[in-house]
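Student: sequence plus predicted model, see below.
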Amino acid sequence: MPNLQLRHLVLAFAGLSLAAPASAAEASGAWQLGPEARVTPVRVSMMSPLPAAPRVFAITPERRALLNTIRYAEGTWANGQEVGYRILFGGSLFDSLDRHPNRVMRTARYASAAAGAYQFMPFTWDMVTRAMGIPDFGPESQDQAALFLVQRRGALHLADRGELSPDLAARLAPEWASFPTLAGRSFYGQPVKRLNDLRRFYEQNLAQLRNEAAAVWEDVAIRQAPPACNDASLSCQLERVGEPSTAR
C-alpha cells in the first residue's frame, strides 16, 4: 500500500477515537484510583457522521431543560446559579472563565480534571473548541459546547421533542457518566442517576421554562396599540395616505 494511503488509513482510525471517549478519563466524569484499579476495555458504539455544527445553537426551552438536567445529573445545578459553571470535580470552585482550568482534583476513590457546568474533560473541551472556535470557558460557551456534544451523539432531534426518553438518556450516557444506559447503569461503571429522577427534574424544569416563555409572548401580545392618529397634523395626513382604502 502506498505510504500516503497508509497514512490516511491511520488517520481514519485515529479519527474514530473521537467518536466516544476511550475510557472514563475522557468522558465528563472521573477515573478510579487505588491498587485494584485496572484498565478495562470499553465497548464504544459507532456514531453516524454528523453535519458540521453551527457556530451558535438556538437555546429553546426544550434544549435549556436538557442542559439543566445534565447539570442536575452532574452535580452542578446549584439551583440554576451561574456558580455552577465554575465547579471543579469534587465540588470546589475555580476563578477564571478564560479557559478550561485543566486541574486534576482527587477524592477518596476518584480523580478527575472535569470542570464546568457540564463537567468537561480537557480532551473533550479541546476537541469542541477546535470544532466550534469557542473563545473562552464562559457560561454561553459551555452551553454551546454541551449542545455540540448532544448533537455529536445524534440526540439533538430527540432533545427537541420535549421529553427525556430512555433512548435520549442512553445516547448521552457515553458522554455523561451520570446518565443511565438502557440497562439503567452508567456507561463507565460510575455512580449514575435514575432515569425517573432525571425525568422528574426535566419535566418540572421544562414546564417552568415554557411558562416563562409564554409570559413573555403574552406581555408582547397585550401591549396596547398607540392611539389612532385623528388630528390635522402633517404626520397624521401622511399616515392616512399609507392606510388601505375602505372604498368598495
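Tutor: Arrived safely.
Student: drop to CA atoms for contacts and neighbour counts, all remaining ones
Tutor: Noted.
Student: could you point out which element follows the helix or strand in which Q5 is found?
Tutor: Element membership for Q5 (DSSP states H and E) is helix 3-16. Following the chain from helix 3-16 toward its C-terminal end, the next helix or strand by DSSP H and E is strand 31-32.
Student: so what touches the helix or strand that that next one is followed by?
Tutor: Using DSSP H and E, the helix or strand that follows strand 31-32 towards the C-terminus is helix 61-74. Taking Cα atoms under 8 Å, 6 or more residues apart in numbering as the criterion, the residues outside helix 61-74 that touch it are 77, 80, 84, 117-119, 143, 146-147, 159-162, 164, 176, 178-179, 192-193, 198, 201-203, 205-206, 209-210, 213.
Student: try this one next to it:
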Amino acid sequence: MTFLARSICRVLPAVSASVLPLLSLSAPAGAVLPPVGNDRSRLVMLPEEAEISALPYIITPERRAMLNTIRFAEGTWKGGLDLGYRVMFGGGLMSSMDRHPNRVIYSSRYASAAAGAYQFMPFTWDLVKRSLGVRGFGPEVQDQGALFLIQRRKALSLTDTGVMTPLLAAKLAPEWASFPTLRGRSYYGQPVKRFTNLKGFYNLNLAQLRQIRDAKRDALADKASETETGMPKAPVCTGPTILCGMP
C-alpha cells in the first residue's frame, strides 16, 4: 500500500496480511517465473527497444525484479500472473482496469481503497497520473507508476545496482508498508515482510530475468546475423561429437 492518504487508512494493514505466502530462505516459494505466456512479471527491455519506447521508465531485469518483489510483499504476486494487477484490498478482483476503482473495501476489522499490483491508494494514483500523464489502470501503467514512486523515494539508482540491501528496502518502507525499515519493522506499524525473505525472492527473480534478457539478446543477434549473411545460423550441437558430424 502506498504512502499517500494515510490519514484515511493509517491503521489499516496492506493486503499482504491476508494473502502472503511464507518463503523458504533456500528456495522462495512462488518466486519462479511462469514458464510460458506473456505475463508482465517476465517482461524486460533491451537497450535497442528502450530507444524506441515512449514509456518514461525502461524495464530492466533489475527494475522488474524489484517490481515483482513489491508485488510479493504486497500480496499481489499470484504466481507471477497478470491477475495480480486486478487485486483490491482484501483479495477481491477489479472487474475493470479502465481506472483505479477508488472503492473502500471492508475486510475483518479494517478498510482500505488500495488496489492494483502495487496497492496504490487513490490519492497516490492521482499523483502518478498528474506526474506521468498516464491513462487507465492497466498493467503497463501500474508498472510505470510504481517505478515513479521508487524514484520519488530516491531509490531508483539503488534498484539499478541489482543488489537488494536493507537500505534499499528501508527507502521503500514509507511507500509500501510491507517493506521493513532498518529496524525490521513496518514504517506504519503494519504487517511487514522480513528482509531475508524479500532478498531471497528478489535474487531468484533477478537471476531468471537476466537469463531472459540474455536469451532475448542472443535471439536478436542471431536474427541480425541471418539478415546480413542471408544464411541461418548453424545450430549448436551439445551432444557427443560423433552425433554432431565431427571427427
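Tutor: Looks like it came in fine. These numbers were taken from a predicted model, which means no experiment stands behind them.
Student: in the second structure, what range does the helix holding Q5 of the first structure match?
Tutor: Under the alignment (TM-score structural alignment), helix 3-16 of the first structure falls on nothing in the second structure.
Student: quick check: longest helix of the first structure.
Tutor: Secondary structure of the first structure read by DSSP state H shows that its longest helix is helix 195-221.
Student: how big is the offset of that one relative to the second structure?
Tutor: Averaged over the aligned pairs, helix 195-221 of the first structure sits 0.8 Å from the second structure after superposition, using mean Cα distance after the TM-score superposition for the first structure.
Student: ok, and the closest non-adjacent residue to the spatially most central residue of the first structure?
Tutor: For the first structure, the residue nearest the mean C-alpha position is A146 (2.7 Å; Cα atoms, centre = their mean). In space, A146 of the first structure comes closest to Y118 once its chain neighbours are excluded; the distance is 6.8 Å by Cα to Cα, 6 or more residues apart in numbering.
Student: quick one on the thing from earlier: quick check: the next helix or strand after the longest helix of the first structure aligns to which part of the second structure?
Tutor: Toward the C-terminus, helix 195-221 of the first structure is succeeded by helix 234-241 as the next helix or strand (DSSP H and E). The alignment of helix 234-241 of the first structure onto the second structure (TM-score structural alignment) covers no residues at all.
Student: would you mark the buried spots in helix 234-241 of the first structure?
Tutor: Neighbour-count burial for helix 234-241 of the first structure, counted by 16 or more other Cα atoms under 10 Å, picks out no residue.
Student: before we move on, what about stretch 156-165 of the second structure?
Tutor: Per 16+ other Cα under 10 Å, stretch 156-165 of the second structure contains these buried residues: L156, L158, T159, G162, M164.
Student: ok, stretch 104-113 of the second structure next?
Tutor: Neighbour-count burial for stretch 104-113 of the second structure flags V104, I105, A111, S112, A113 (criterion: 16+ other Cα under 10 Å).
Student: can you tell me how far the third one sits from L67 of the second structure?
Tutor: Read it as A111 of the second structure. Counting by Cα to Cα, to the nearest Å, the gap between A111 of the second structure and L67 of the second structure amounts to 25 Å.
Student: corresponding residue for the residue nearest to the centre of the first structure in the second structure?
Tutor: In the superposition onto the second structure, A146 of the first structure corresponds to A146 when matched by TM-score structural alignment.
Student: hang on, isn't its match packed against G116?
Tutor: No: using Cα atoms under 8 Å, A146 of the second structure and G116 do not qualify as a contacting pair, with a distance of 10.4 Å.
Student: what's the helix or strand for L182 of the first structure?
Tutor: Per DSSP H and E, there is no helix or strand for L182 of the first structure.
Student: sec struct for the closest residue to D98 of the first structure other than its chain neighbours, please.
Tutor: The shortest distance from D98 of the first structure to any non-neighbouring residue, by Cα to Cα, 6+ apart, is to D136 (4.8 Å). The local conformation at D136 of the first structure, judged by DSSP: H, G, I helix; E, B strand; the rest coil, is coil.
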